[in-house]
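**Q** coordinates only, sequence not included:
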């Protein structure tokens, strides 16, 4: 981006279409947990997509989910769901099953949208990419943040060089979790890195690419998982990034993109619907307003984008291409390598 970037007079408007306009697909939910419930609520309220089936390892859990959301078919195994009369599977199982669940759906000829993280490591992400490509099927990571209208406006600013040369990206995400939450379970790839840390790492890699240097710090949690991770990175050209993620308590969950011409500050929580500010060195600023919200207001955008892509014959989405998901996992793997963190099955 040019050092002589010109400050915009106004911020770009989002180009994200109305989710109701997306052509409908028949969706199957694989893993009827909390995020699957939020996805279903959002999709049913804001789109014409049809949630046609749900499956889990427990027929009773699937039926309870189906009864709650008015879904016609409930199955007691992932294999039964994959074989059902559906177009696409939304994989919302625990992290450790994302890879195997996605492969089962692909093997049955179904497109897949896989809840973040796409796998527990980059090797699994590459395998999903390769299997989908070989079958000619759609596959993407459901990192809903990048499908929100505000991120389309952010992309336009970056593409136009409105920030000048990016020099620094700072992003963090911390939350409080009650005892017994799966994030404290080492056998489910617990700890903050894959749950919360995916968001700041994905933002950093989306705007700066692959780091050429990385230094990570971590500290354990009494449950046996990692409790907090911080990482500093440098990138070709001299940019730096700093990320922090932890499971001890809530943080502002803010993010800043600092350039030679302007600084873009995303309201916290930056990963959810909300606004941002573009600030210039002369003290002037421009404000992008988007109603703050959470999963109900935002998850439908990813479903609509996926439906549009599949109906157009595409096997990926520009908002979160598989190569971007793989890069984020590469960086997460590098962080874990420095901290000695391994996950089940590795």
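**A** Here it is on my side, so go on. Not measured: the values here are computed from a predicted model.
**Q** For the rest of this, base every contact and every neighbour count on C-alpha atoms.
**A** Fine.
**Q** What ranges does the chain have for its strands?
**A** 26-30, 50-55, 73-75, 88-91, 111-115, 139-142, 166-174, 213-220, 226-234, 240-246, 255-259, 263-266, 276-279, 285-288 (DSSP state E).
**Q** got TSV for these, with distance to residue 148 and mean neighbour count too?
**A** Below are the strands of the chain laid out as TSV (distance: least, CA to CA, whole Å; neighbours: other CA atoms under 10 Å):
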stretch	distance to residue 148	mean neighbour count
strand 26-30	21	26
strand 50-55	21	25
strand 73-75	30	22
strand 88-91	18	27
strand 111-115	16	25
strand 139-142	12	28
strand 166-174	18	23
strand 213-220	29	15
strand 226-234	26	20
strand 240-246	21	24
strand 255-259	15	22
strand 263-266	13	23
strand 276-279	13	21
strand 285-288	13	16
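**Q** who wins for proximity to residue 296 among the ones you listed?
**A** Nearest of the strands of the chain to residue 296, taken as CA to CA: strand 139-142 at 14.6 Å.
**Q** The closest one packs against which elements?
**A** Contacts defined by 3 or more CA pairs under 8 Å, 6 or more residues apart in numbering; DSSP states H and E place strand 139-142 against strand 111-115, helix 122-135, helix 322-339.
**Q** ok, back up a step: got CSV for the strands of the chain, with distance to residue 82 too?
**A** Below are the strands of the chain laid out as CSV (distance: least, CA to CA, whole Å):
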stretch, distance to residue 82
strand 26-30, 8
strand 50-55, 9
strand 73-75, 10
strand 88-91, 7
strand 111-115, 10
strand 139-142, 14
strand 166-174, 34
strand 213-220, 38
strand 226-234, 34
strand 240-246, 34
strand 255-259, 38
strand 263-266, 38
strand 276-279, 40
strand 285-288, 41
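**Q** hmm, back to that, which of the helices and strands packed on strand 139-142 has the highest mean neighbour count?
**A** Mean neighbour count (mean count of other CA atoms under 10 Å) peaks for strand 111-115 among these, with a mean of 25.
**Q** Below is an additional structure, to be compared with the one above:
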């Protein structure tokens, strides 16, 4: 594989699958060789749209395709476990969209299966492989702003989806937390690690999922992460990290930032601008997967399964605090 293009299979045909495929087509040593859906018609239409040579009418057929080296799972998150399991059981490495699963228990079934099969698996949390975010993490780790005392991050959208939409369906893992809250929680885990305490408050929908949620993650050294997510109100998706010797502010879209401002005590503020974005911004995670596969790795050091599991445990703790349960739990 080190000398050959990496052959991708795309599982699902919705908006995320399309956006990721568009970015794969920009990578010279990536090939999209197959697409799979539970509807052969949907797979064929997707294949025709993107010039994909093979279209499969089931997840299992895609997973068994000998012309596929790795599968990107882009289903709605309630189906991640079933889709990724089909691929892992067929011997295929997997890049699975966020959130990795509906719960920590579900997530562990996937990471344990991958471990038993000796297969690569990674959550497609693009924030954690974004070069600008990684630069922020380096600055924090190097003490550029001193000891971190607080982190703030929010992700809110004004959603007007009808009552039957998956966002309001508990069986689909609906609510703000898994769709949006996973971003600020993952950002906090990247910079501060897993919390020692979790508190949360939410407004729930009539269906029993969270319309918006506020969270405080506490750490043994006194640091805290104050996070929020909402389906009721649009915000600017800002984030900031505050330390004893300065702060880092991300003015917009902290999960895919175009710039950040470094404030250091005794220095003028410095704005760091990200390079121009290629495509939709998903190429970084595709390249990381390809790098790991060529190196024979079963996990990415940038987005390891251990962090995915820790994030899922935090999301579970938040759901316990706010009283959100999914069917079967």
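**A** Thanks, I have the structure now. Every value quoted in this text rests on a predicted model; they were computed, and no experiment measured them.
**Q** TM-score for these two?
**A** The pair, once superposed, lands on a TM-score of 0.94 when counted by TM-score structural alignment, normalised by the length of structure 2; 325 aligned residues with a CA RMSD of 1.8 Å.
**Q** isn't residue 242 of structure 2 right up against residue 151?
**A** Yes - using CA atoms under 8 Å, residue 242 of structure 2 makes contact with residue 151 at a distance of 6.1 Å.
**Q** So the residue mapped onto residue 10 of structure 2 from structure 1 versus residue 340 of structure 1, what's the distance?
**A** Alignment of residue 10 of structure 2 against structure 1 is given by TM-score structural alignment, with residue 29 as its counterpart. Distance of residue 29 of structure 1 to residue 340 of structure 1, given as CA to CA, to the nearest Å: 34 Å.
**Q** next one: residue 329 of structure 1
**A** Taken as CA to CA, the span from residue 329 of structure 1 to residue 340 of structure 1 is 16 Å.
**Q** contacting residues for the alignment partner in structure 2 of residue 220 of structure 1?
**A** Matched by TM-score structural alignment, residue 220 of structure 1 corresponds to residue 204 in structure 2. Shown in contact with residue 204 of structure 2 (CA atoms under 8 Å, 6 or more residues apart in numbering): 210-212.
**Q** and which of these is nearest residue 137 of structure 2?
**A** Nearest to residue 137 of structure 2, judged by CA to CA, of those is residue 212 at 27.2 Å.
**Q** isn't the closest one right up against residue 205?
**A** No - using CA under 8 Å, residue 212 of structure 2 is not in contact with residue 205; the gap is 9.1 Å.
**Q** what's the neighbour count on residue 237 of structure 1?
**A** Counted by other CA atoms under 10 Å, the residues lying close to residue 237 of structure 1 total 11.
**Q** Can you tell me what residue 146 of structure 2 aligns to in structure 1?
**A** With TM-score structural alignment as the criterion, residue 146 of structure 2 matches residue 164.
**Q** Looking at structure 1, name the residue matched to residue 168 of structure 2.
**A** By TM-score structural alignment, residue 168 of structure 2 lines up with residue 184.
**Q** circling back: looking at the strands of structure 1, which is nearest to residue 100 of structure 1?
**A** Of all these, strand 88-91 comes closest under CA to CA, at 10.0 Å.
**Q** what does the closest one correspond to over in structure 2?
**A** Counting by TM-score structural alignment, strand 88-91 of structure 1 falls onto residues 70-73 of structure 2.
**Q** Give me the mean distance between the matching stretch and structure 1.
**A** Its matched residues in structure 1 lie on average 0.7 Å from stretch 70-73 of structure 2 after superposition (mean CA distance after the TM-score superposition for structure 1).
**Q** how far out from the middle of the chain is that stretch?
**A** 14 Å (CA atoms, centre = their mean, to the nearest Å).
**Q** Now do the contacts for residue 213 of structure 1.
**A** Here residue 213 of structure 1 is in contact with 233-235 (CA under 8 Å, 6+ apart).
**Q** Out of the residues you listed, the closest to residue 198 of structure 1 would be?
**A** residue 233 (15.3 Å).
**Q** any idea how far the alignment partner in structure 2 of the closest one is from residue 313 of structure 2?
**A** Alignment note: residue 233 of structure 1 maps to residue 217 in structure 2; criterion TM-score structural alignment. Taking CA to CA as the measure, residue 217 of structure 2 falls 12 Å from residue 313 of structure 2.
**Q** cool, residue 189 of structure 2 as well?
**A** In terms of CA to CA, residue 189 of structure 2 sits 11 Å off from residue 313 of structure 2.
**Q** if we can go back for a sec, leaving out the residues flanking it, which one is nearest to the match of residue 10 of structure 2?
**A** In space, and not counting its chain neighbours, residue 29 of structure 1 is closest to residue 54: 4.5 Å by CA to CA, 6 or more residues apart in numbering.
**Q** give the contact list for whatever residue of structure 2 lines up with the one you found.
**A** By TM-score structural alignment, residue 54 of structure 1 lines up with residue 35 in structure 2. Contacts here follow CA under 8 Å, 6+ apart; on that basis residue 35 of structure 2 touches 9-13, 43, 46-47, 52, 54-56, 62.
**Q** Is it possible to get those out as a markdown table so that each row also shows distance to residue 246 of structure 2?
**A** Converted to a markdown table, these look like this (distance: CA to CA, whole Å):
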| residue | distance to residue 246 of structure 2 |
| --- | --- |
| 9 | 45 |
| 10 | 43 |
| 11 | 44 |
| 12 | 44 |
| 13 | 45 |
| 43 | 51 |
| 46 | 48 |
| 47 | 50 |
| 52 | 49 |
| 54 | 53 |
| 55 | 53 |
| 56 | 53 |
| 62 | 50 |
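**Q** What remains of those once you look at structure 1?
**A** Mapped onto structure 1 and checked by both residues aligned by TM-score structural alignment, their matches' CA atoms under 8 Å, the contacts of residue 35 of structure 2 keep the contacts 9-13, 43, 46-47, 52, 54-56, 62.
**Q** give me every residue that touches the aligned residue in structure 2 for residue 40 of structure 1.
**A** Matched across to structure 2, residue 40 of structure 1 falls on residue 21, judged by TM-score structural alignment. Residues counted as contacts of residue 21 of structure 2 (CA under 8 Å, 6+ apart) are 10, 32, 50.
**Q** now the match of residue 54 of structure 1: how far from residue 8 of structure 2?
**A** For residue 35 of structure 2, the distance to residue 8 of structure 2 - CA to CA - is 9 Å.
**Q** just to revisit the earlier point, residues contacting the match of residue 168 of structure 2?
**A** Residue 184 of structure 1 touches 190-191, 223-225, counting by CA under 8 Å, 6+ apart.
**Q** By neighbours, which of those residues wins?
**A** residue 191 leads those on contacts (other CA under 10 Å) with 27 neighbours.
**Q** what residue lies at the spatial centre of structure 2?
**A** With distances taken as CA atoms, centre = their mean, the residue of structure 2 nearest its centroid is residue 125 (2.4 Å).
**Q** which residues touch that residue?
**A** 97-99, 285, 303.
**Q** Done for today, thanks.
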